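Asks: need the 3D shape of this:
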Amino acid sequence: MKILLLEDNKRLSELIIDALEQKNYKVDWFENGKSAIDAIYDGYDCFILDINVPGIDGLSLLKEIRTMDEKTPAIIISANVDLDTIKNAYSKGCDEYIKKPFYIYELETKLKKLCIKEQSEVNLKDGFIYNISKETLYENNELVKLAKKEILLMTLFVKNYDKVVTFEQIEQYVWQGDLTTNENIRALVKRLRKKLPKDTILSQGGMGYKLNIN
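Replies: A predicted model of the protein is given here:
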């Protein structure tokens, strides 16, 4: 997943880049808006923009982005906590506004949620990627074979990655109206777990399961 980062604070940029690259994101860093404006047409999956940067500011760049792309997620990161500025950012098309200082984990979490909503590929753990539109799982670019029900279950988990997926939801989505038992569901989860990194699918106290991609 390819990200454009506009931030003039070198230390903060290094922290963001290091954290996101560990999650298999590719980050292109720009210190000023003038250097970034020509790059916004290069097919990014998300924009992370500071407001107060040299040259063209982050909100002006966001306005330019939205003239040609209304869909790609954009996150504003700024020390400016003025309500009018925040409203202005949302009116120009930002999806999230993160106030500095912030934990990198907060940025990662918001980025992950936005990208899962908009993108077909989701980074899991340890080099695993799931492509929702193609219904394919890859380990370090090598295809991992999944059975039909494993594909349906994986898709259900990814689409609800931040929620507990109940046994009832699994029965409805995977068995598609046919009745099954919790034992059959557990057996299916067990088979899928064997094809994923350890602790990717977490049990939730008899309620169901939750995908862990942190």
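Asks: CA only for contacts and neighbour counts going forward, please
Replies: Noted.
Asks: centre-most residue in the chain?
Replies: Lys112 (2.2 Å; CA atoms, centre = their mean).
Asks: quickly find the element holding it.
Replies: Secondary structure from DSSP states H and E places Lys112 in helix 104-118.
Asks: so is Lys163 in a helix, a strand, or just coil?
Replies: Classification of Lys163 using DSSP: H, G, I helix; E, B strand; the rest coil returns coil.
Asks: give the contact list for it.
Replies: 210-211 (CA atoms under 8 Å, 6 or more residues apart in numbering).
Asks: and if you look at Ile76?
Replies: 48-51, 58, 89, 94, 96-98.
Asks: buried residues, stretch 29-43. List them.
Replies: Buried residues in stretch 29-43, counted by 16 or more other CA atoms under 10 Å: 29-33, 36-37, 40.
Asks: from these, which is closest to Thr85?
Replies: Closest approach between these and Thr85, by CA to CA: Gly33, at 18.0 Å.
Asks: how much space separates the residue nearest to the centre of the chain from Lys159?
Replies: 12 Å (CA to CA, to the nearest Å).
Asks: now the other sequence, so there's something to compare against:
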Amino acid sequence: MTKVLLAEDDPAISEPLARALRREGYEVDVVTDGESALAQALSAPDLLVLDLGLPKMDGLEVCRRLRAQGGTVPVLVLTARADEVDTVVGLDAGADDYVTKPFRLAELLARARALLRRGVVEPAADSLVRIDPEGRRVFLRGQEVQFTGKEFELLKLLVANEGKVVSRERIMREVWDSAWYTSTKTLDMHVSVLRKKLGDDASQPSYITTIRGVGFRFDAPRE
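Replies: From the prediction side, this is the model:
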């Protein structure tokens, strides 16, 4: 059974949310402070739903320590901080997606499903990028590169369509499970992070090409 760790100290939020997740068929554990969230997240649940305003250790610090210790669980953050600066800080800390309080339950469940989706990617045989879908691991020239859950899903979709342009609308629909056709700043930030992790620099063509007004194309490095 898919296991969701819910870290939320407000029972008015955690209790109905836990019930809703269980109705979706997930096994749900609830913790009420950051230290407990970090400890249980390191035991590799399938998804961490994380409030930023936790006692003992706030959610951003939980994310930072989780990623620093090699935790790759997808993280869906619950936050009352909606401005762009806080979003960037959260992404840098290792969060994969956001739901802003007060949130609609249907939206949160949709985003949880998007983070939990799995798939199979078969890159070209001579590609220097290899994706292990079951282990949710990415290897570049034989060396493992760490990606958060949302970064992994985005890269997986682009690699699966190597050489083809993937529209922004399709990415938002399949990776974020969202119909955001007007604002895709989060997507642009994730693409920027992917480029850095894949080692793009000014001395070589980018693996991910922006097709202005349309979307993105992935061209894998070759042997």
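Asks: please state their TM-score.
Replies: The TM-score (TM-score structural alignment, normalised by the length of structure 1) is 0.53; 123 aligned residues with a CA RMSD of 2.2 Å.
Asks: list just the nearest of the buried residues of stretch 29-43 of structure 1 to Glu70 of structure 1.
Replies: Ile40 (12.5 Å).
Asks: helices of structure 2, residue ranges please.
Replies: With DSSP state H, the ranges of helices along structure 2 come out as 11-23, 34-41, 59-68, 84-93, 105-116, 149-160, 168-174, 185-197.
Asks: helices and strands around the third one, which ones?
Replies: Translated: helix 59-68 of structure 2. If you count contacts as 3 or more CA pairs under 8 Å, 6 or more residues apart in numbering; DSSP states H and E, helix 59-68 of structure 2 packs onto helix 34-41, helix 84-93.
Asks: need those helices in JSON lines with distance to Ala7 of structure 2, can you?
Replies: JSON lines is the format used below for these (distance: least, CA to CA, whole Å):
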{"stretch": "helix 34-41", "distance to Ala7 of structure 2": "6"}
{"stretch": "helix 84-93", "distance to Ala7 of structure 2": "16"}
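Asks: so which of those comes closest to Arg23 of structure 2?
Replies: Closest among those, once you apply CA to CA, is helix 34-41, at 21.8 Å.
Asks: the closest one to helix 59-68, inter-axis angle?
Replies: With axes from the mean of the first three to the mean of the last three CA atoms, to 10 degrees applied, the angle from helix 34-41 of structure 2 to helix 59-68 works out at 30 degrees.
Asks: for helix 34-41 of structure 2, which helices and strands make contact with it?
Replies: strand 3-7, helix 59-68.
Asks: average gap between that helix and structure 1?
Replies: By mean CA distance after the TM-score superposition for structure 1, the fitted helix 34-41 of structure 2 averages 1.9 Å away from its aligned residues in structure 1.
Asks: who touches that helix?
Replies: Counting by CA under 8 Å, 6+ apart, 5, 7, 31, 48, 54-59, 62, 65-66, 71, 73 sit against helix 34-41 of structure 2.
Asks: of these, which is the nearest to Phe152 of structure 2?
Replies: Nearest member of the contacts of helix 34-41 of structure 2 to Phe152 of structure 2, counting by CA to CA, is Val73, at 10.9 Å.
Asks: quick one: contacts for the closest one?
Replies: Counting by CA under 8 Å, 6+ apart, Val73 of structure 2 makes contact with 41, 44-48, 148-149.
Asks: just give me which of the residues you listed are shared by structure 1.
Replies: Contacts from those that recur in structure 1, judged by both residues aligned by TM-score structural alignment, their matches' CA atoms under 8 Å, are 45-48.
Asks: which one of the residues you listed is nearest Glu169 of structure 2?
Replies: Leu47 (24.5 Å).
Asks: thinking again about what came up before, just send the kept ones among the contacts of Val73 of structure 2 back as TSV, with distance to Glu24 of structure 2 and neighbour count too.
Replies: Output for the kept ones among the contacts of Val73 of structure 2, formatted as TSV (distance: CA to CA, whole Å; neighbours: other CA atoms under 10 Å):
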residue	distance to Glu24 of structure 2	neighbour count
Pro45	16	19
Asp46	14	19
Leu47	14	23
Leu48	16	28
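Asks: perfect, I'm done here.
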